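Undergrad: sequence first, predicted model second:
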Amino acid sequence: MGFTRTRDLLAVGLVAAIAGFLLVSLAYSSIPPLPRLAGAAPALLGVAEAIAGAGLRSRIRARREGGVAERPPVPPLTAARAMMTAKATSLAGAALAGLWIGLLLYVVPKASTVDAAADDTATGAIGLVGSLVMIGGALFLEHCCRTPPEERPRPDRDR
């Protein structure tokens, strides 16, 4: 399993933005009011993954540096599961960000004339920021699953 590529996140976000814009433009009048803090849940998930990544990274580094580990080493299966979770979360965050962008593309031009669109602009901005925090936390967790490179002894050049 490889690390998440930026182009994968951009592709998912672009498809979701197009789909979100089309869905909102077709059904905006029948959508119920969006909760203002709907984008807070993805942000909380991103923060939780970043915290988990920091703990995981400290356990991986303590084991590699040969120090006395206060906690047991990270089993390889745990690191693989964390990696899969991070990859799935970053892609889901990209999809959510795309949907919020699609909503914003529809409501921002109407915000000065439609009260609901003005409210949904703030909601969409909060949701977009929450989705970006989700992506950032997932990418940080993914980065923390990397093992530090092994240091190889340099051969003496005097011989």
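TA: It's in.
Undergrad: can we go C-alpha only for contacts and neighbour counts from here?
TA: Noted.
Undergrad: was I right about residue 36 contacting residue 123?
TA: Yes - between residue 36 and residue 123 there is a contact under Cα atoms under 8 Å: 4.9 Å.
Undergrad: ignoring the adjacent residues along the chain, who's closest to the residue most central in space within the chain?
TA: For the chain, the residue nearest the mean C-alpha position is residue 135 (1.3 Å; Cα atoms, centre = their mean). Leaving aside its sequence neighbours, residue 135 sits nearest to residue 90 (Cα to Cα, 6 or more residues apart in numbering; 4.6 Å).
Undergrad: quick check: which element contains the one you found?
TA: Assigned by DSSP states H and E, residue 90 falls within helix 76-107.
Undergrad: hmm, back to that, gap between the residue nearest to residue 135 and residue 134?
TA: Distance of residue 90 to residue 134, computed by Cα to Cα, to the nearest Å: 7 Å.
Undergrad: neighbour count: the two, which is higher?
TA: The neighbour count for residue 90 versus residue 134, taken as other Cα atoms under 10 Å, is higher for residue 134 (33 against 28).
Undergrad: the more buried one against residue 50, yeah?
TA: No - between residue 134 and residue 50 there is no contact under Cα under 8 Å: 9.1 Å.
Undergrad: show me the contacts for the residue nearest to residue 135.
TA: Residues in contact with residue 90 (Cα atoms under 8 Å, 6 or more residues apart in numbering) are 4, 9, 134-136, 138-139.
Undergrad: this is the comparison structure:
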Amino acid sequence: MTFTKGRDLLAAGLGSAALVFLLLKLSYSGLPPLPRLAGLVLLVIAAIDLGLAVSLRARILRKPGAEPVQPLTAARAVALAKASSVLGAIMAGAWGAVLLHVAPARGRFPAADNDLTSAVVGLVCAAALTASGLWLERCCRTPDEPERRA
């Protein structure tokens, strides 16, 4: 398994942004208002990733008093990390597209004002999920593994 590359996350984010922006252009007037705190689910997942990263980091670095990590546990953590970072990139693209769509109309339509807040919250939470997924993946590297840049 290879580590997540920035270009893969960028491609996922831009792809989802283009698709969501197109869908919004075609059907925004028929959509209900977005919940203001819809993006907080992503923040909860990010917090779980961070907690797991802190827990695994000491164990993988073999710090005194920390019990060793089973290989299957580490593999599952890496899979979660990759999924989290990709989901965060996809959702950042989607929320970014919402932001780009509603920002110009924020003074003219009340729904756009509400959706602007939703988009900002979602974008921030998606960025936090991407960052925490990448951090968890980094924490799962073995100490003797050389650093590689993508």
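TA: Arrived safely. Predicted model, so just to flag it, every value in this text is computed and none were measured.
Undergrad: turn the contacts of residue 90 of the first structure into TSV, including distance to residue 148 of the first structure.
TA: Listed next are the contacts of residue 90 of the first structure as TSV, based on distance: Cα to Cα, whole Å:
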residue	distance to residue 148 of the first structure
4	18
9	25
134	25
135	23
136	21
138	19
139	17
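Undergrad: got a markdown table for those, with distance to residue 119 of the first structure and secondary structure too?
TA: Converted to a markdown table, the contacts of residue 90 of the first structure look like this (distance: Cα to Cα, whole Å; DSSP: H, G, I helix; E, B strand; the rest coil):
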| residue | distance to residue 119 of the first structure | secondary structure |
| --- | --- | --- |
| 4 | 34 | coil |
| 9 | 28 | helix |
| 134 | 23 | helix |
| 135 | 25 | helix |
| 136 | 26 | helix |
| 138 | 29 | helix |
| 139 | 31 | helix |
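Undergrad: so of those, which two are at opposite extremes in space?
TA: Across the contacts of residue 90 of the first structure, the longest distance by Cα to Cα is 14.0 Å; it joins 4 and 134.
Undergrad: kindly indicate which of the contacts of residue 90 of the first structure lies nearest residue 99 of the first structure.
TA: Using Cα to Cα, those come closest to residue 99 of the first structure at residue 9, 13.1 Å.
Undergrad: who's in contact with that closest one?
TA: Neighbours of residue 9 of the first structure in contact, by Cα under 8 Å, 6+ apart: 90-91, 94.
Undergrad: apply 6 Å and report the result again.
TA: Residues in contact with residue 9 of the first structure (Cα atoms under 6 Å, 6 or more residues apart in numbering) are 91, 94.
Undergrad: separation between the aligned residue in the second structure for it and residue 87 of the second structure?
TA: In the second structure, residue 9 of the first structure lines up with residue 9, judged by TM-score structural alignment. Using Cα to Cα, we find residue 9 of the second structure at a distance of 9 Å from residue 87 of the second structure.
Undergrad: and residue 94 of the second structure, by the same measure?
TA: Taken as Cα to Cα, the span from residue 94 of the second structure to residue 87 of the second structure is 10 Å.
Undergrad: so the two - more neighbours on which side?
TA: residue 94 (25 against 21).
Undergrad: OK, contacts around the counterpart of the more buried one in the first structure?
TA: Matched to the first structure by TM-score structural alignment, residue 94 of the second structure sits across from residue 99. If you count contacts by Cα under 6 Å, 6+ apart, residue 99 of the first structure has them with 16-17, 20.
Undergrad: show me which of the residues you listed is closest to residue 29 of the first structure.
TA: Residue 29 of the first structure has its nearest neighbour among the contacts of residue 99 of the first structure in residue 20, at 14.5 Å by Cα to Cα.
Undergrad: what helix or strand is the closest one located in?
TA: helix 6-27.
Undergrad: what angle separates that helix from helix 76-107?
TA: Angle, helix 6-27 of the first structure to helix 76-107, by axes from the mean of the first three to the mean of the last three Cα atoms, to 10 degrees: 40 degrees.
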